[in-house]
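Undergrad: no sequence for this one, just the structure:
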């Protein structure tokens, strides 16, 4: 997967899956724009990739002005956007729908849905002008199946898949591909936080119980998700658009679990 001469933008790029994707693009030869609210980690990652090969742009993906800012920063620094990993997301709280906090619901939908929409809204015009580009939105297996106790997250990730399908149909004729990646349980801060919410005194038991229900018997790694994102952005996937690629160790092939037994990305 050769990204020499390409420019990649990764939101939520400072940590977890986004970090692994940013590093993967850099190893493939791309210039990388790391976008995140975590300025310290984002700047450190850009420095790690190297001056002239990466920049960091602090942004809140729920604000149109910030999204326009990272798009313009990419164009100012590198002149194009060839690959876009629309990845920033939050998990929210664990609670039944009948008890779910409205403010938390709004926050999750703002980042996970509006943030993805705004990314598409402001990156796609650049790709349309270029006549090329590949987008990968981060959905989740929570966008494919329900998980008790996560109404906001599940709703938001179903919406990401919907946005992916709509955009793919719209810009496919213009030479632009839009796909989604659906991680299952990945060894990241997000999944660790969910385990702590489910069992504050013994989060390890939640992780052990969940891993035991996965056919591969383990959590995935950020790098394993990154490999799929990079494939979808590469010329190897030149005939793939509007698709949802599951990276879950077989989780969605196993019997459904409640949040006390299992977790999404």
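TA: Sure, I can see it. Source: prediction; values computed, not measured.
Undergrad: from here on, contacts and neighbour counts on C-alpha atoms
TA: Noted.
Undergrad: so how far is residue 70 from the closest residue in space to residue 68 that isn't next to it in sequence?
TA: Using Cα to Cα, 6 or more residues apart in numbering and skipping the chain neighbours, the partner closest in space to residue 68 is residue 122 (6.3 Å). According to Cα to Cα, to the nearest Å, residue 122 stands 10 Å off from residue 70.
Undergrad: looking at the two now, which is surrounded by more residues?
TA: Shown here are residue 122 and residue 70; by other Cα atoms under 10 Å, residue 70 has more neighbours (27 against 17).
Undergrad: contact partners for that one?
TA: Contacts for residue 70 were tallied using Cα atoms under 8 Å, 6 or more residues apart in numbering; they are 35, 57-59.
Undergrad: by neighbours, which of these wins?
TA: residue 35 (32 neighbours).
Undergrad: so which of the contacts of residue 70 sit within helices?
TA: Using DSSP state H, no member of the contacts of residue 70 falls in helices.
Undergrad: ok, longest helix in this structure?
TA: Ranked by residue count under DSSP H, the longest helix found in the chain is helix 151-171.
Undergrad: now the next helix-or-strand element following that helix against helix 151-171, angle please.
TA: Downstream of helix 151-171, the first helix or strand assigned by DSSP states H and E is strand 176-183. Angle of strand 176-183 versus helix 151-171, following axes from the mean of the first three to the mean of the last three Cα atoms, to 10 degrees, is 160 degrees.
Undergrad: residues of whatever helix or strand comes next after strand 176-183 that come out buried?
TA: Once strand 176-183 ends, the next helix or strand along the chain (criterion: DSSP H and E) is helix 189-198. For helix 189-198, burial by neighbour count (16 or more other Cα atoms under 10 Å) applies to 190-198.
Undergrad: is it possible to export the residues you listed to TSV including distance to residue 9?
TA: Converted to TSV, the buried residues of helix 189-198 look like this (distance: Cα to Cα, whole Å):
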residue	distance to residue 9
190	21
191	24
192	26
193	26
194	27
195	30
196	31
197	32
198	34
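Undergrad: hang on, the earlier thing: buried set for the longest helix of the chain?
TA: For helix 151-171, a neighbour-count test (16+ other Cα under 10 Å) marks 151-165, 167-168, 171 as buried.
Undergrad: name the surrounding residues that touch stretch 6-13.
TA: Applying Cα under 8 Å, 6+ apart, the external contacts of stretch 6-13 come out as 18-19, 21-22, 25, 29-37, 42, 74, 78, 80-89.
Undergrad: swap in stretch 183-191?
TA: By Cα under 8 Å, 6+ apart, the surrounding residues in contact with stretch 183-191 are 16-17, 90-91, 138-142, 219-222, 225, 246-249, 251, 263-265.
Undergrad: any of these buried? List them.
TA: Among the contacts of stretch 183-191, the ones that count as buried by 16+ other Cα under 10 Å are 16-17, 90-91, 138-142, 219-222, 225, 246-249, 251, 263-265.
Undergrad: among these, which are in helices?
TA: Judged by DSSP H, the subset of those located in helices is 16-17, 222, 225.
Undergrad: would you point out the most distant pair within those residues?
TA: Within those, 16 and 225 form the most distant pair, 10.0 Å apart (Cα to Cα).
Undergrad: got another, please set it beside the one above:
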């Protein structure tokens, strides 16, 4: 079940959405644009961005291909937005093959943190001066159910998403008086093309039974509805919140 778009809710606003080529990011970019925002959509895949434009040619979405973990991509997104950003949706993320600490390699650890955490730091750092000058701004990060428990992923993904929660709350506390709100959604299982294979036999044996309690798989559009709500004026008094959007998994 998805909620209906709210016409003109973001009219006159500019929103940056990362990971916009597929899944939650794509659904979020479409929803922001459908509700009146000028959307700058980023993804590492040019083909996926091309498909987004082909599917929704009338929404005026501006696309930019690049590795969101790199500082140059953050600066390119800021330039594409014209320097004034009202909303930042940090959606891009990758999994870690459920590797536990004794088995995780440096390359996996560093790449997961680069995409899941450092990209959020860099892009948020890039947009904050303009938001501070404007006196307003909304930042929504995509965290995870893995930020609330240790059974939903491997060690790198879980640690990175716990860190996303801390970063989100820090921004909310420090910049709330400047008119800036920072919140995060914590999805459970979502129907996306993110790769999440078990590459550890021990992790599968240990975590597999625990993952059997997942209530349901959400549609990407359901997460997009929560992200856009947090970014909207309807959530004007919501700041520093980590919102589980997981079908009730966090309550079990």
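TA: Perfect, thanks for sending it. Predicted, not measured: the structure shown is a model, and the values here were computed from it.
Undergrad: which part of the second structure matches the longest helix of the first structure?
TA: Taken onto the second structure by TM-score structural alignment, helix 151-171 of the first structure occupies residues 155-175 there.
Undergrad: what's the spacing between that stretch and its chain's center?
TA: Offset of stretch 155-175 of the second structure from its chain centre (Cα atoms, centre = their mean, to the nearest Å): 12 Å.
Undergrad: ok, stretch 87-98 of the first structure next?
TA: Averaging C-alpha positions (Cα atoms, centre = their mean) puts stretch 87-98 of the first structure 15 Å from its chain's average.
Undergrad: check stretch 52-70 of the second structure too.
TA: 15 Å.
Undergrad: got the buried residues for it?
TA: Using 16+ other Cα under 10 Å as the test for burial, stretch 52-70 of the second structure gives 52-53, 59, 61, 63-69.
Undergrad: for the aligned partner of residue 82 of the first structure in the second structure, which non-adjacent residue is spatially closest?
TA: Aligned counterpart of residue 82 of the first structure in the second structure: residue 86 (TM-score structural alignment). Once flanking residues are discounted, residue 86 of the second structure sits nearest to residue 137: 4.9 Å by Cα to Cα, 6+ apart.
Undergrad: residue 46 of the first structure contacts residue 34, doesn't it?
TA: Yes. Counting by Cα atoms under 8 Å, residue 46 of the first structure does reach residue 34; the two are 6.8 Å apart.
Undergrad: overlap in contacts of those two?
TA: When contacts are counted by Cα under 8 Å, 6+ apart, residue 46 of the first structure and residue 34 are jointly contacted by 54-56.
Undergrad: can you list these in a markdown table and add distance to residue 206 of the first structure?
TA: Shown next, in a markdown table, are these (distance: Cα to Cα, whole Å):
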| residue | distance to residue 206 of the first structure |
| --- | --- |
| 54 | 38 |
| 55 | 38 |
| 56 | 35 |
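Undergrad: so which of those are in strands?
TA: 54-56 (DSSP state E).
Undergrad: nearest to residue 146 of the first structure, out of the residues you listed: which one, please.
TA: Proximity of those to residue 146 of the first structure (Cα to Cα) peaks at residue 56, which lies at 35.0 Å.
Undergrad: could you measure from the closest residue to residue 151 of the second structure other than its chain neighbours over to residue 24 of the second structure?
TA: Leaving out its chain neighbours, the residue that sits closest to residue 151 of the second structure by Cα to Cα, 6+ apart is residue 207, at 5.8 Å. Plainly put, residue 207 of the second structure is 25 Å away from residue 24 of the second structure if you go by Cα to Cα.
Undergrad: do residue 220 of the second structure as well
TA: Taking Cα to Cα, one finds residue 220 of the second structure at 5 Å from residue 24 of the second structure.
Undergrad: that older thread, closest one of the shared contacts of residue 46 and residue 34 of the first structure to residue 203 of the first structure?
TA: residue 56 (33.2 Å).
Undergrad: and that closest one, what pairs with it in the second structure?
TA: Using TM-score structural alignment, the partner of residue 56 of the first structure in the second structure is residue 63.
Undergrad: tell me which stretches of the first structure form strands.
TA: Using DSSP E, the strands found in the first structure span residues 7-11, 31-36, 54-58, 83-86, 133-138, 176-183, 244-247.
Undergrad: what's the closest of those strands to residue 96 of the first structure?
TA: Ranking the strands of the first structure by proximity to residue 96 of the first structure (Cα to Cα) places strand 176-183 first, at 22.6 Å.
Undergrad: just give the closest residue to residue 180 of the second structure, not the sequence neighbours.
TA: Computed as Cα to Cα, 6+ apart, the closest residue to residue 180 of the second structure that is not its neighbour in sequence is residue 137, at 4.6 Å.
Undergrad: could you tell me how many residues sit around the one you found?
TA: There are 26 residues near residue 137 of the second structure, going by other Cα under 10 Å.
Undergrad: I'd guessed residue 75 of the first structure sits against residue 82; true?
TA: No. Residue 75 of the first structure lies out of contact with residue 82 (Cα under 8 Å); the separation is 10.7 Å.
Undergrad: compare those two (neighbour count), which wins?
TA: Using other Cα under 10 Å as the criterion, residue 75 of the first structure and residue 82 rank with residue 82 on top: 25 against 15.
Undergrad: how close does residue 10 of the first structure sit to residue 217 of the first structure?
TA: Per Cα to Cα, residue 10 of the first structure is found 29 Å from residue 217 of the first structure.
Undergrad: of these two, which one has the most company?
TA: Looking at residue 10 of the first structure and residue 217 with other Cα under 10 Å, you find the greater number of neighbours at residue 10, namely 26 against 15.
Undergrad: contacts only, for the aligned residue in the first structure for the residue nearest to residue 180 of the second structure.
TA: Under the alignment defined by TM-score structural alignment, residue 137 of the second structure is paired with residue 133 of the first structure. If a contact means Cα under 8 Å, 6+ apart, then residue 133 of the first structure has 81-84, 127, 175-177 as its contacts.
Undergrad: between those residues, which is nearest residue 95 of the first structure?
TA: residue 84 (32.5 Å).
Undergrad: that closest one contacts residue 138, doesn't it?
TA: No. Assessed by Cα under 8 Å, residue 84 of the first structure is found out of contact with residue 138, at 10.7 Å.
Undergrad: and residue 241 of the first structure, what's its match in the second structure?
TA: By TM-score structural alignment, residue 241 of the first structure lines up with residue 239.
Undergrad: what about that match, neighbour count?
TA: Quick note: residue 239 of the second structure (other Cα under 10 Å) scores 22 neighbours.
Undergrad: many thanks, we can stop here.
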